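1. kindly return the folded structure for what I paste below:
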Amino acid sequence: MADKIPDLHAEVRAGTGKGAARQARRDGQVPGIVYGGGVDPLSINLDFNKLLTRLRKGRFMSTLFNLKVEGHDDVRVICRGIQRHVVKDLPIHIDLMRLKRTSRVNIFIPVTFLNEDTCRGLKAGGVLGVVRNEVEMNVLAGDIPDELTVDLAEAQIGDTIHFSDLTVPDGANPVISDRDFVIATISAPRALAADDDDGDDVDADEVPTTEMGPPADPEE
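-> Got it, this is the predicted structure:
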């Protein structure tokens, strides 16, 4: 991951419960909770607009932040949950977990496909079908990778990309470790697939006429 851990600014929330959370939202803030690390949970508020901007940049759930709260020591946190409005799909509550650099955590890391523009299979008309655009990995909190990559340059139509084809940083392990699961496929274009299917069709007048015998005896 990047050398510089981004800051996430928050302030202590006055009061607890639904009433304090509603007031925070009316004031243009998003209520949240910080937990873990062997200390008591801390109720916080984050600026709604700033949080929304970060969410729209992507990878919020897989980013390690340096949480800055006035009156408290800075602490590394990772988001473990975001509640959203059921209609507007906007954040209404956030859960943050304290971490040490040596802590291990399960998070989803996005998969990036390299050299799509020069991929042999795609240039020949193949279609990239993404099965998993992210993979849950067990990683050190201080070494969370930005992405997992796979090089498609030599991939051909009919190829299947598995987890073992990805470039994975040292110390990062898949949570599902008992099988080499599929990440993506490169399939034939629909027109070609349709032509192949047509080759199996046989017109009625191409079938030789034969005299049918009696039905088989079920006891035989």
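2. use CA for all of it now, contacts and neighbours both
-> OK.
3. work out which residue lies at the spatial centre of the protein.
-> Central residue of the chain (CA atoms, centre = their mean): Glu134, 3.5 Å from the mean position.
4. count of residues packed around the closest residue to it other than its chain neighbours?
-> Distances taken as CA to CA, 6 or more residues apart in numbering put Pro110 closest to Glu134, at 4.0 Å, once the chain neighbours are dropped. By the measure other CA atoms under 10 Å, the count of residues near Pro110 is 18.
5. what packs against the helix or strand hosting Pro110?
-> Under the criterion of DSSP states H and E, Pro110 resides in strand 104-114. With contacts taken as 3 or more CA pairs under 8 Å, 6 or more residues apart in numbering; DSSP states H and E, strand 104-114 sits against strand 134-140, strand 148-151.
6. possible to save the ones you listed as CSV with distance to Phe60?
-> Below are these laid out as CSV (distance: least, CA to CA, whole Å):
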stretch, distance to Phe60
strand 134-140, 13
strand 148-151, 16
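7. would you mind finding the most buried of these?
-> Highest mean neighbour count among the helices and strands packed on strand 104-114 (mean count of other CA atoms under 10 Å): strand 134-140, with a mean of 19.
8. to compare with the earlier structure, here is another sequence to fold:
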Amino acid sequence: MAEAKTLAATVRSGTGKGAARSVRREGRIPAVIYGGGDPAEPVTLDYRELNKLIYAGHFLTTIFEIDVAGTKQRVIPRDYQLDPIKDQPLHIDFLRLKVGTTLRVEVPVHFINQEICPGLKKGGSLNVVRHVVEMRVPAEAIPEAITVDLSTLDIAESLHISAVTLPAGCKPTITDRDFTIATLVPPIVVAETPAAAAPAAKGGKVAAKPAPAAAAAKPAAAAKPKK
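-> I've put the predicted structure just below:
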């Protein structure tokens, strides 16, 4: 489990579109912290810091510790809104993480031992079916990723979720089938174009082209009659 990143927040007094626009003009982002049996709490956060965190990747699976006026709350982002034109963050929803509760998150898949994978060494290609797996996880132990070992995977073989060692307390939300994580496909073989057929030969020699027909002889001049 990754360490929680600390965020400083301030209490947001007003709510609604007008108050949110005022917050953004001050270089901050409106947000709300909810869940855990406590009332929803509107706050604001620094725009530059949150914009950087969102575009760094894995924002929705990162645990944060938000400090609001000296009170720290352990949270995870559940949703955020972006401006449809400028792609700038407009609002963020945070869920409180209480010990003993579980939540549903998408956990990234990491692959190891590619360098000794039999199928890859034979020229095969790894076809990743799932880059993330949706799982039910403990709120106090959200995994950064699940690890998939490729050390025994050969060409035309598949790796299913049953072959993956999952972190303690974590279970896939798909329970009705042993779904595929990745397959190893054979190398692509390109067929060669056959060479053009050689010209037909007669008696072991190439037949010569017929000579052009001789021009037709002009008709003989008619004899003059004797006088």
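9. overall similarity of the pair, as a TM-score.
-> For these two chains in superposition, a TM-score of 0.81 is obtained (TM-score structural alignment, normalised by the length of the first structure); 192 aligned residues with a CA RMSD of 1.7 Å.
10. coming back round to it: to which residue of the second structure is the residue nearest to Glu134 of the first structure aligned?
-> Taking TM-score structural alignment, Pro110 of the first structure has Pro108 as its aligned residue in the second structure.
11. next: Val168 of the first structure.
-> By TM-score structural alignment, Val168 of the first structure lines up with Leu166 in the second structure.
12. where in the second structure does the helix or strand harbouring Ile92 of the first structure fall?
-> Using DSSP H and E, Ile92 of the first structure sits in strand 91-99. Aligned by TM-score structural alignment, strand 91-99 of the first structure falls on residues 89-97 of the second structure.
13. mind listing the helices in the first structure by residue range?
-> Along the first structure, the segments classed as helices by DSSP state H run 17-26, 48-57, 120-123, 190-198.
14. most tightly surrounded among those helices?
-> helix 120-123 (a mean of 18).
15. in the second structure, point out the residues matching that one.
-> Using TM-score structural alignment, helix 120-123 of the first structure corresponds to residues 118-121 of the second structure.
16. mean per-residue distance, the matching stretch to the first structure?
-> Here stretch 118-121 of the second structure, set against the first structure after superposition, deviates by a mean of 1.6 Å using mean CA distance after the TM-score superposition for the first structure.
17. would you mind pulling the contact partners of that stretch?
-> Contact partners of stretch 118-121 of the second structure, identified using CA atoms under 8 Å, 6 or more residues apart in numbering, comprise 114-115, 125-126, 151-155, 184, 186.
18. repeat that for stretch 154-162 of the second structure.
-> So stretch 154-162 of the second structure is in contact with 117-120, 122, 124, 153, 178-186, going by CA under 8 Å, 6+ apart.
19. end to end on that stretch, go ahead and measure it.
-> Terminal residues of stretch 154-162 of the second structure lie 17 Å apart, using CA to CA, to the nearest Å.
20. how far is it from where the chain is centred?
-> Chain-centre distance of stretch 154-162 of the second structure: 19 Å, with CA atoms, centre = their mean, to the nearest Å.
21. same check on stretch 61-77 of the first structure?
-> On the basis of CA atoms, centre = their mean, stretch 61-77 of the first structure sits 23 Å off its chain's mean C-alpha point.
22. mind checking the end-to-end distance for it?
-> Span of stretch 61-77 of the first structure from end to end, CA to CA: 10 Å.
23. flag every buried residue along it.
-> Across stretch 61-77 of the first structure, burial judged by 16 or more other CA atoms under 10 Å covers 61-69, 75-77.
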